[in-house]
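**Student:** Next comes the sequence, and after it the predicted model I'd like to discuss.
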Amino acid sequence: MSERMTTATGTRDFLLPDLGEGLSEAEIVEWRVAVGDVVTVDQTVVEVETAKAVVDVPCPYAGRVVALHGAAGEVRPVGQPLITIASLEGGGDDPHATYREEERAGSGNVLIGYGTGHGGSGRRRRRPRLALAAEPTAATADPTPAATATPTTGGATGADGGARTAPLVISPIVRRLARERGLDLAALHGTGPGGVIRRADVEAASAAPAAKLAAVPDSPAAHVGLAPAADGDVVIPLTGIRKAIADKLSRSRREIPEVTIWVDVDATGLLATRAAINAATPDAPVSILALLARICLSGLRRYPQLNAHVDTEGQRIVQSAGVHLGIAAQTDRGLVVPVLRDAQQLTTRELAATLAETTAAARAGTLPPARLTGGTFTLNNYGVFGVDGSTPIINHPEAALLGVGRIVDKPWVVDGQLAVRKVTQLSLTFDHRVCDGGVAGGFLRHVADCVEQPALLVANV
């Protein structure tokens, strides 16, 4: 249920809807409406941050806003009131008077993959694009993130007394970071596409001399999320995706008896193979990560015990029919693991293209929650951070994770002679409940052999 009707006052409470994927709460990032505003069916009223994504929440009712439940930064549980809407009096020529019919048919809007209505009318509604506390205007359905960043004049004035264009900011994380550091976004220069202000722009501005910064005057929210403690310590609330990461990793350590094994490998042949592939078809390049993903898929075909999870309640091990490959990606919001479903069905070029698209979307924060869950095996390229090895924590409830260190020049013995080769370290962290060392070692050795002799991969695909 996403409605609570108060007949005496003619108001409706729109409850925070079920955001799916086991999410039980969301943090309010920014209200898009204010008390007294008139809203239409499917108008976005608030932006919230869950443990998996930033979500625009549309309201399935039309009317006048009489109450907002919760302030920016407050966490609201699913099923609790989010906004109270009063029915508009009269009707007639009122453009909102038909909202009841549309509610009965289902709003048709999609909340990151989850509808706001309980049924469909068989047609798609055009989703309005809004200016804060202003009357909505029509926009195309399924707007892109860039579309929501169109600058508007909100009445602010610049130093010359004229109207100042609102800054281009897509990410709520960027807005929050600017508030925390006391920066005026309108004074910053965006280096993103179309002048969009990115996190790097905020961080660069905060590192600049204070005289060059235009601080937000008398802003009570300038330090939202950062609370000074004794002796100058700073306390950062464990909320949103940071809290989800902490909870998941803690659960993994509590439940999974993990073991890590590793091996150094000569990746010279793999690099040469990639160069040959890309030289033949430079318009569709293949990354090293895509080749490593292909090798992992080959290993999981031979050792399916690692493509599994332990069902603790049912006291059983479940081996997955398909490989839903997770790729660890560092983003401005923290570490996320987008998933390539049924990756075993993709060609190597398709893997490369899908990997590039998926990781880019993850870093932009545009992946829906469904794309961030359901993995069965994770590939973690921590070598991009310039480290050789790691003992990563398994992405619960998966059973294994392959880590790849940086590829560097090292002395290596080749046919009895010392040579300089491209060497990397591979590590496999696995759940000892699903298999023993023989299976885990066999998988890691197969991966290492394919890295050193890519021709073996061809023989096994």
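**Tutor:** Sure, I can see it.

**Student:** make it CA atoms for all contacts and neighbour counts henceforth
**Tutor:** OK.

**Student:** What lies in contact with the longest strand that the chain contains?
**Tutor:** Counting residues, the longest strand found in the chain (DSSP state E) is strand 417-431. Contacts to strand 417-431, defined as Cα atoms under 8 Å, 6 or more residues apart in numbering, come from residues 256-268, 306, 388-394, 399-413, 440, 444, 448.

**Student:** another one to put next to it:
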Amino acid sequence: MALDEVRPTVPPAPAWPASLPPMPAVDHARFGPVETLALTRTQQLVGAFMARNWAQIPHVTHHDEAPIDAAEAWRKRVAAEQQIKLTLVPLLIKAVVHALRAMPRFNASLDAGGDKLVLKRYFHIGVAVEVPGGLVVPVIRDCDRKSLAELAAELADKAERARGRGLPMVEMSGGCFTISSLGAIGGTGFTPIINAPEVAILGVTRTAERLSLVDGQVQSRTVLPLSLSYDHRVINGTDAARFCRLVADALAQPATLVEPLSTSLPLELP
């Protein structure tokens, strides 16, 4: 028997949105006073984009914690020495690039047919930014080649312009991986929606204090909650766990993140 005769047939992905029934119309005013607010153009576009991604991508979210006592102490010292405003996000960008180099399946996109994986040899990282009436994702290009100060300055500039007059689409396109941070607000974890055509997104929430047993001694540690959503067609659970560990290990050695990332790191698919 030929191999083609026993190979299961993979049905095509359902069309969007024609294959889904419309939401039922409800007259909420029948039940009490209401107020109707029009969604902004940004909210409508982002909402449609996220709904499509959630419907068409099999999402799984892996949760972990990264000890960041060393990263926080190093960040504060560098910010004081260089007299710059340095948040944890630029360090997180560098840690993500480190993990993407080691695990290139995360730095990829499925082609339109869904049967080929396009591996990217560049590192453009998107960072979700809240704007009036919505959410946008500015993309910082070539993050592997930029210093922490350059990343911090570019991120601040893009966020300010996004909240003001807005960003052109070219500055929100071509990303490899997205970071969504709720650390300034709170939370212990969430399920960020993948920013297609990317295959993964990392969400972080507010840091927390944890008591840990280290070499038989109880110690207080500051940890950063990590929530990694990934496309299960491309990435499996063990790889997601390894990716989060790579990010955590990089943050545990923050001084190494300011050095140019080695191009000798393996670029192999597991």
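**Tutor:** Right, received. Where do you want to start? Since we're looking at a predicted model, the values are computed, not measured.

**Student:** returning to that earlier point: which ones among the contacts of strand 417-431 of the first structure are found in helices?
**Tutor:** Here DSSP state H is the test, and the contacts of strand 417-431 of the first structure give 268, 440, 444, 448 as lying in helices.

**Student:** for the stretch 101-250 of the second structure, what spans make up the strands?
**Tutor:** 108-110, 117-119, 125-127, 129-131, 134-136, 139-140, 177-181, 200-204, 208-214, 217-231 (DSSP state E, counting those that start in this stretch).

**Student:** Ok, which of those strands comes nearest residue 84 of the second structure?
**Tutor:** strand 139-140 (18.7 Å; Cα to Cα).

**Student:** Tell me the residues of the first structure aligned with that closest one.
**Tutor:** Per TM-score structural alignment, the counterpart of strand 139-140 of the second structure in the first structure is residues 339-340.

**Student:** Same question for stretch 187-206 of the second structure.
**Tutor:** Counting by TM-score structural alignment, stretch 187-206 of the second structure sits on residues 387-406 of the first structure.

**Student:** Can you check which part of the second structure the longest strand of the first structure sits on?
**Tutor:** By TM-score structural alignment, strand 417-431 of the first structure lines up with residues 217-231 in the second structure.

**Student:** Check which helix or strand residue 30 of the first structure maps to.
**Tutor:** Assessed by DSSP states H and E, residue 30 of the first structure sits inside strand 25-31.

**Student:** Which strands and helices lie in contact with that strand?
**Tutor:** Judged by 3 or more Cα pairs under 8 Å, 6 or more residues apart in numbering; DSSP states H and E, strand 25-31 of the first structure is in contact with strand 43-49, strand 75-77.

**Student:** so where is the first one in the second structure?
**Tutor:** Right, the one you point to is strand 43-49 of the first structure. So strand 43-49 of the first structure sits over no part of the second structure, by TM-score structural alignment.

**Student:** elements contacting that strand?
**Tutor:** strand 25-31, strand 54-59.

**Student:** try 10 Å this time
**Tutor:** strand 25-31, strand 54-59, strand 63-68, strand 75-77, strand 81-86, helix 172-180, helix 240-255 (3 or more Cα pairs under 10 Å, 6 or more residues apart in numbering; DSSP states H and E).

**Student:** hang on, the earlier thing: what's the mean distance for the match of strand 139-140 of the second structure versus the second structure?
**Tutor:** Superposing on the second structure places stretch 339-340 of the first structure at an average distance of 0.9 Å from its equivalents, by mean Cα distance after the TM-score superposition for the first structure.

**Student:** So what touches that stretch?
**Tutor:** Stretch 339-340 of the first structure is contacted by residues 323-328, 346, 351, 354-355, 358-359, 370-378 when judged by Cα atoms under 10 Å, 6 or more residues apart in numbering.

**Student:** Could you list the buried residues of the match of strand 417-431 of the first structure?
**Tutor:** 221-231 (16 or more other Cα atoms under 10 Å).

**Student:** between those, which is nearest residue 88 of the second structure?
**Tutor:** Using Cα to Cα, those come closest to residue 88 of the second structure at residue 224, 10.1 Å.
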